[in-house]
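*Asks:* Return atomic coordinates for the entry below.
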Amino acid sequence: METLTSIIGEINSIVWGPMMLVLILGVGLFLMLGLRLMPILKLGTGFSLLWKGRTSEQGEEKEGEISPFQALMTALSATVGTGNIAGVATAVFLGGPGALFWMWCTALVGMATKYSEAVLAVKYREVDEEGNHVGGPMYYIKNGLGNKWAWLGTVFAVFAAVAAFGIGNTVQSNSVADVIHANFSIPTWVTGVVLMVLVGLVLIGGIKRIGNVAGSLVPIMAIAYLTAGLIVLGINSEAIPAALDMVFTHAFTGTAAEGGFAGAAVWMAIRFGVARGVFSNEAGLGSAPIAHAAAQTKSPVRQGLVAMLGTFIDTLIICSITGLVIITSGEWTSGVSGAALTSAAFASALPGLGNYLIAISLAIFAFTTIIGWSFYGERSIEYLFGVKAVKPYRVLWILAVPLGAVVSLDFIWLVADTLNAMMAIPNLIALALLSPIVFKLTREFFDNKENG
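*Replies:* Now for the predicted structure:
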C-alpha cells in the first residue's frame, strides 16, 4: 500500500506541477483574449440572464430538464463546498496571503473557461434514450472534434466517474462527520447514516429534484455565509487595508516566517493559489458543463453567460470573504490549517459562535457538493455504459456516503486529487481546439443582439 501511495503521490506531483498550472492559466487567458474580455465586460448581462432564467422561456421547456438558474445552482452546489472553507485556508497556510491574489487571477481567466465549457456543452449535447439532455466534455469532444478524438472523451468520462467518488462523495462526508463530531460530539457513523438518507431522498428524483434542491438551498446557504463573513470583516475592519496590502505584496515577494507560519516563496503562493482556486471553482475541470447541458435553453451563448457567474460567485466573492476573514484575524500565523483555521478565524471575532457557524456551513456545503457531483458521475457512467448503468451507480454512490464518514481518507483524497487533474487535461485540450467555435458563436450572438 505504501508503494502504491508513493507512486500515485509522484503522479500527483507531476499532474499538479508547473505544466498543469500553466495549462489551466494559459488556456483560460487564451480564451479570455479570444473573447476580447467579454466575460468581464458582460458580467452585468450574465446576472440579468440569471434572474430571467429562473424559469424557462416560452417554447424552451422541451430543450432541457431544468431552468438556466437551476443549472447554475446545480453547478454551484458541486463547487461551493469544502474548497471555499478548507481549501482557501490551506492555500493561505501553505502559500501565505499572496495565494489569495493568485486565486483571483485563476478566477478571472476561469470565467472565460467556464463560459466556453457551457457554450460547447449546450452546442454539442445529445438526447438519451430516456429523453434527457446529456452533455459535457465527453460529448463536445466526440461531436465537436469527431470520432478520431472520441477516445479522449472516454478518458475524461472514466476519470470523472471514478474521481467523483473521492472529491464529490467520501471526502465530503468525511469532512462533515469530522467537523460535526468536533463541535457537537455526534459519532461519525451517525452523521454518515443521516447524510446517506438525505442524499438518497434527493437522488431518487433525478436531475429535476437535484435542480430544485440546489435552486432552493444554494442561494440561502451562500447568502448566510457571506453575511456572517461580512459581519466578521466589519468587526475586523481596521485590519482590512493591511490585509489587502499583504495579499498584493506577498503575491510577488513571498512571505517571511511568522509565528506558526513557516514562510512561503512566490512559487508556493502561485502554486497553491492556482491549485486551490481550481479546486474551489472547478473552471477547466470539465464538471460544471455536465450540469449546464441540461438547461432549458436554445442558446449556447446565453447559458455560457450564466455559467461564467459560477466562477465569479464561488471564488471572487465567497473565497475572497473566507480569505480576508482569515488574514484580518491574524490566525493564519497560528500554525493551524484547513477548516480548523477558518473556524478559528471566525471564532476570534465571534467567540462561542464562529466555530459552530463554520461547522454548520461546512456540513451544508458538503451535502450539496455530494448531490451535485452525483449527477456528474451518473452522466459520465451513462456515456460509458448507457442509461442502464445509472441506477447501479446511484446505489453505490449512496452507500459510499457513510463509508466515507468513518474511514481514513488520505489515500482516497490523493487518488481523487490526481484524477481531478487528469480530468482537466482532455477538457483543456478540447477547449483549445474548439475555441474557434466558441468565438464564432459569441460574435454571432452579440452581432444579432446589436442588430435587434
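
*Asks:* When you work out contacts or count neighbours from here on, use the C-alpha atoms and nothing else.
*Replies:* Fine.

*Asks:* tell me the secondary structure for Ile240?
*Replies:* helix (DSSP: H, G, I helix; E, B strand; the rest coil).

*Asks:* Just give me the neighbour total for Ala112.
*Replies:* A total of 30 residues lie near Ala112 under the criterion other C-alpha atoms under 10 Å.

*Asks:* mind listing what it touches?
*Replies:* Gly28, Leu29, Leu31, Met32, Leu35, Pro39, Met308 (C-alpha atoms under 8 Å, 6 or more residues apart in numbering).

*Asks:* residues near the nearest residue to Phe411 once chain neighbours are set aside, how many?
*Replies:* Counting by C-alpha to C-alpha, 6 or more residues apart in numbering, Phe411 lies nearest to Thr5, which is 6.7 Å off, once chain neighbours are set aside. Neighbours of Thr5 under the rule other C-alpha under 10 Å: 15.

*Asks:* The structure of the following sequence is requested for comparison with the preceding one:
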Amino acid sequence: MEFLDRAFGLINDLTWGAALIPFLVVLGCFFTIASGFAQFRYFKRMFRVLSKDGSSADPNKISAREALFVSVGGRVGGGNIAGVAVAITAGGPGAVFWMWAIALVGMCSAMIESILAQVYKETMPGGDFRGGPARAIVHGLGHKYRWLAVIYCICLIGSFSIGFNAFQGNTVAGAAADSLGVPRIATGLVLAAITGFVIFGGIHRIAKAADVIIPVMAIGYIAMALLVIVLNFTSLPAVLVDIFANAFGFREAVSGGMGAAIAQGLRRGLFSNEAGLGSAPNVAATAYVHHPVSQGITQSFSVFIDTILICSCTAFVILLGDVYTPGAADIDGVALTQQSLVSHVGSWAQYYLTAAIFLFSFSSIMYNYYLGENALSFMTDEPMARNILRIAIIGIVLLGAVAPGATAVFAFSDPMMGILAIVNLLALAMLFPIAARVLDDFTRQVRAGVDRPVFCADDFPDLQLDRTSWPEKRPAE
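*Replies:* Predicted coordinates:
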C-alpha cells in the first residue's frame, strides 16, 4: 500500500506539480491566438443555445442545450464553492483575477476539444451519438494510437466515475449531517437511489434531468450572490480594486504575494472548469448540431458559466463579508463560503447552501457516470459491462457517503486525471490543424451570410468521418 501511495504521489508531482498547468496555459494561449481569438469573436453566438436554436427538432436526439447543461452540471461542483474559497485563502483576492484569466483562455481550449469530439463522433445502433478524445485519437491519428486512447479511457473511468463520485457522495452526506443532522447512511441511500434511477435511463434521462436541475441550480446560486452584492453594493468597488491590486502584486495579502495569487488562481480555475482536461468533449459529442463549431461555441459558453459566473459568485460572497481575513488559514473550503453567506443573510443560508451542494454534487455524479460509460463503450460493446459500471457507481456513491475519509480517493484520482489531461493535450496539439480547418469552414459560411452553417463531410474527404453522423448537404449560398 505504501508503494502505491508513493507511485501515485510521484505521478501527481510529475503531472499537476511540474508540467500540466504550464502545458494547459501555453496550449490555451496558442489555441486562442491561432484561432483568431475565436471564443471572443463568437461570444454573442453562445447565447443562442439558450433560445429555441438550442433545441433539437428531433425529440429523439440530444439537443445542444441539453448537452450544455449536462457539461455545466459536471463542471459546476465543489470546486465552485470550496475550491474558490481555498484559492482565496491560499492566494489572496488576486487569485480571483487569475481564475478569470485562465477561464477566458480555457474557453478556446474547450472549443477546440469539443469541435474535434463532434467531428469524429459516431452514430450508435440506437441513433445516439458517441464521441470524445478516445475516438478522436483513433480516427484522427490512426489505429496505431489506440493504446493511447485506451490509457485515456482507463484514467477517465478511474478519476471521474470512481474517484470523484465517491467524493461527491461524501460532500453531500457531510453537508447534510453538519447542517441538518441527517445520518450519513440515510443521505447515502437516498442519493444512491436517485442516482440509480437516472443513470439506468441512459444519456437521454441524464440530459432531461440536467435540463431541469442545472438552470435551477445555477440561477438560484447566482440569485443568492446578487442579493449579497446588492446588500453590499457600496463595498463592491473596493473589493474589485483589491482583486486587481493583489493580482499584480501592488498589495500582498498572503505570503508569496503575486506568485501565490497566480498559482492558486490558475490551479483552481483549471480544476473547476476542466478546459483542456478531456472530460467535457465526451458530452459535447452527444449533441445533434448542424456544424461541429456550433457545439464548440456552446462548450466554450459552459466554461464561461462555470468560472466567470458561478466562481465569481462565490468569490464576491467571501470578499464582501467580514469572515475572511487575508493571511489567515484557520477557515477555508466550504466552511468559509458557508460562514460568509450566513454573515450576509442569516443562519438560514447554511440550509440553502446544503441544498445547493446537493444539486451541484448530484449533477456532477450524472456527468461523471456518463464519462465512464462513454469510455467503457469505446473499449467494449458488451451490455453487461455497462450494467456492472452502473451498479458499481451506485455502490461508490453510497460508500463515499458513509465513509468520512472518502476524500482520500484524490490520492489516486488526481494522478489519473493528470495522465488523462496529458494524453488529451498531446492529442489536441496533433489534431489542432483539423480543428482549425473546420473552424475556418464555419467562419467562411458566417462571413458569406449563412445564419446556421452546415458541416458537409464531402468537403473533408481526407478525414475518417462517420458519414451517418454528418449526412446533411450544404445549402446553396
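
*Asks:* care to give me the TM-score?
*Replies:* The TM-score (TM-score structural alignment, normalised by the length of the first structure) is 0.94; 444 aligned residues with a C-alpha RMSD of 1.8 Å.

*Asks:* re earlier: any idea how far the residue nearest to Phe411 of the first structure lies from Ser13 of the first structure?
*Replies:* Counting by C-alpha to C-alpha, to the nearest Å, the gap from Thr5 of the first structure to Ser13 of the first structure is 12 Å.

*Asks:* intersection of neighbour lists for these two?
*Replies:* Listed as contacting both Thr5 of the first structure and Ser13 by C-alpha under 8 Å, 6+ apart is no residue at all.

*Asks:* re the thing from before, name the helix or strand for the equivalent of the residue nearest to Phe411 of the first structure over in the second structure, please.
*Replies:* With TM-score structural alignment as the criterion, Thr5 of the first structure lines up with Asp5 in the second structure. Asp5 of the second structure is part of helix 2-12 when elements are defined by DSSP states H and E.

*Asks:* now swap in Ile370 of the first structure and tell me
*Replies:* helix 354-385.

*Asks:* roughly how far apart are the residue nearest to Phe411 of the first structure and Gly168 of the first structure?
*Replies:* Applying C-alpha to C-alpha, the value for Thr5 of the first structure to Gly168 of the first structure is 20 Å.

*Asks:* From the structure, what's the count of residues near the closest residue to Leu399 of the second structure other than its chain neighbours?
*Replies:* Spatial nearest neighbour of Leu399 of the second structure, excluding adjacent residues (C-alpha to C-alpha, 6+ apart): Ala166 at 6.9 Å. Neighbour count of Ala166 of the second structure, defined by other C-alpha under 10 Å: 28.

*Asks:* List the residues that contact Ala166 of the second structure.
*Replies:* Neighbouring residues of Ala166 of the second structure by C-alpha under 8 Å, 6+ apart: Ile396, Val397, Leu398, Leu399, Gly400, Ala401, Ala406, Thr407, Val409.

*Asks:* helix or strand for the second one, which one?
*Replies:* Counting by DSSP H and E, the element that carries Val397 of the second structure is helix 383-402.

*Asks:* buried residues in that helix?
*Replies:* Applying a neighbour-count criterion of 16 or more other C-alpha atoms under 10 Å, one finds 386, 389-390, 393-402 buried in helix 383-402 of the second structure.

*Asks:* How about stretch 243-260 of the second structure?
*Replies:* By 16+ other C-alpha under 10 Å, the buried positions in stretch 243-260 of the second structure come out as 243-249, 251-254, 257-260.

*Asks:* For Phe43 of the second structure, see how far away the residue nearest to the spatial centre of the second structure is.
*Replies:* Centroid-nearest residue in the second structure: Arg75, 2.7 Å away (criterion: C-alpha atoms, centre = their mean). Counting by C-alpha to C-alpha, the separation of Arg75 of the second structure from Phe43 of the second structure is 19 Å.

*Asks:* Just give me the match in the second structure for Thr106 of the first structure.
*Replies:* Counting by TM-score structural alignment, Thr106 of the first structure corresponds to Ile102 in the second structure.

*Asks:* my bad, Ile210 of the first structure
*Replies:* Per TM-score structural alignment, the equivalent position to Ile210 of the first structure in the second structure is Ile206.

*Asks:* With adjacent residues omitted, what lies nearest to its match?
*Replies:* Spatial nearest neighbour of Ile206 of the second structure, chain neighbours left out: Val198 (6.0 Å); criterion: C-alpha to C-alpha, 6+ apart.

*Asks:* which residues sit in contact with that neighbour?
*Replies:* Neighbour list for Val198 of the second structure: Arg205, Ile206, Ala209, Met366 [criterion: C-alpha under 8 Å, 6+ apart].
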